[in-house]
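Asker: what's the 3D shape of this:
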Amino acid sequence: MTNEALEQRLLKHQIKPTAMRMLVLNHLNKTSAAISLKALYDDFYPADRITLYRTLKIFEEKGLVHSIDDGSGAPKFALCEAACDVKEHNDSHIHFHCEKCNKTYCLQKFDIPDIHLPKRFIQKEVNLLVNGICDQCAA
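Answerer: Sure thing, here's the model as predicted:
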């Protein structure tokens, strides 16, 4: 992705395109699996951990990334589809966590099925996590 494309994607989500934000967006764009704050920090060392955390939180608030609780103890972050924004954030897809390499993948072609709740139950969020072995580790 070019610097201009990175900047435009940030502006589309009402995010000021600072150098660090563009670097983080570019990194997320090149990553096939969701990434934890620790992994991002390791990749950007000696960058400030708080700056990276704030960048991810702004991205999440503005609908650029979504967080995933894969049971590893730390949330992971993945880029959202282009249609997500501040007002409409849709990450209703299956997430796959590999027990061998500990990577978590968004399986966006597989939607979470509709959940029919009992009367007066109010659904706020649905997450579906599949645990197993990814194609790379199975090979």
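Asker: CA atoms for contacts and neighbours, from now on please.
Answerer: Will do.
Asker: Buried residues, stretch 91-101. List them.
Answerer: 91-98 (16 or more other C-alpha atoms under 10 Å).
Asker: now, which of those lie within strands?
Answerer: Members of the buried residues of stretch 91-101 lying in strands (criterion: DSSP state E): 93-98.
Asker: Which member of those residues is positioned nearest residue 8?
Answerer: Of all these, residue 8 sits closest to residue 93, with 25.5 Å by C-alpha to C-alpha.
Asker: so residue 50 is in which element?
Answerer: Mapping residue 50 onto the secondary structure by DSSP states H and E places it in helix 49-61.
Asker: before we move on, the earlier item: export the ones in strands among the buried residues of stretch 91-101 to JSON lines and tack on distance to residue 22?
Answerer: Converted to JSON lines, these look like this (distance: C-alpha to C-alpha, whole Å):
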{"residue": "93", "distance to residue 22": "26"}
{"residue": "94", "distance to residue 22": "27"}
{"residue": "95", "distance to residue 22": "25"}
{"residue": "96", "distance to residue 22": "27"}
{"residue": "97", "distance to residue 22": "27"}
{"residue": "98", "distance to residue 22": "29"}
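Asker: how about this one, so we can line them up?
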Amino acid sequence: MNENIESKLKSKNIKPTAMRLLVLKVLSEQKSTISLPELEKKFEKADKATLYRTLKTFEENKLIHSIDDGSGSVKYALCQDDCKCYPEDLHVHFFCVKCKKTYCLNDIPVPVIDLPMNFSLESVNMVVKGVCPICRL
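Answerer: So this is what the prediction gives:
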């Protein structure tokens, strides 16, 4: 597992430090997105600035993406291996109004936005809200 995590970092030109390896391991174990405060709870003894810088490095190198789901806390999730975080790579996110978890719906792409002339698309954030299958039970 650690070799896989280390190779994932190297494939994105990220130096595999101990903290980066640990953060990537936690991110890869998530079933839904995770916020910085949730991640801080998992690394109580770690320096918060280091944790934040690790996430920023991951995001800048297209290893993770951030999601503003309207909850007031930015969430993070691993990108798929072939993702370059271009608008055409983006997918819909689902926010459960009951458990407050946000899920990547990787198989549902964000619809193509046909902007008027002279407008330039830089990012798209599409969040669908409802009740997840776990909360529906």
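Asker: re the thing from before, and the helix holding residue 50 of the first structure, what does it pack onto?
Answerer: Packed against helix 49-61 of the first structure, as judged by 3 or more C-alpha pairs under 8 Å, 6 or more residues apart in numbering; DSSP states H and E, are the following elements: helix 19-30, helix 37-44, strand 65-68.
Asker: Comparing those, which comes out most buried?
Answerer: Burial among those, expressed as mean neighbours by mean count of other C-alpha atoms under 10 Å, is greatest for strand 65-68, which shows a mean of 22.
Asker: what about it, how far off from the second structure?
Answerer: For strand 65-68 of the first structure, the mean distance to aligned residues of the second structure following superposition is 0.3 Å (mean C-alpha distance after the TM-score superposition for the first structure).
Asker: Where in the second structure does the next helix or strand after that strand fall?
Answerer: On the C-terminal side of strand 65-68 of the first structure, the closest following helix or strand by DSSP H and E is strand 76-79. Here strand 76-79 of the first structure aligns to the second structure at residues 75-78, judged by TM-score structural alignment.
Asker: do the same with stretch 104-111 of the first structure
Answerer: Under TM-score structural alignment, stretch 104-111 of the first structure corresponds to residues 102-109 of the second structure.
Asker: now the matching stretch, how far from the chain's geometric center?
Answerer: For stretch 102-109 of the second structure, the distance between its averaged C-alpha position and the chain's averaged C-alpha position is 11 Å (C-alpha atoms, centre = their mean, to the nearest Å).
Asker: Over to stretch 89-105 of the first structure?
Answerer: The offset between the C-alpha centroid of stretch 89-105 of the first structure and the centroid of the whole chain comes to 9 Å, using C-alpha atoms, centre = their mean.
Asker: same deal with stretch 106-115 of the first structure?
Answerer: Distance, centroid of stretch 106-115 of the first structure to centroid of chain: 15 Å (C-alpha atoms, centre = their mean).
Asker: what distance separates the start and the end of it?
Answerer: The first and final residues of stretch 106-115 of the first structure sit 20 Å from each other (C-alpha to C-alpha, to the nearest Å).
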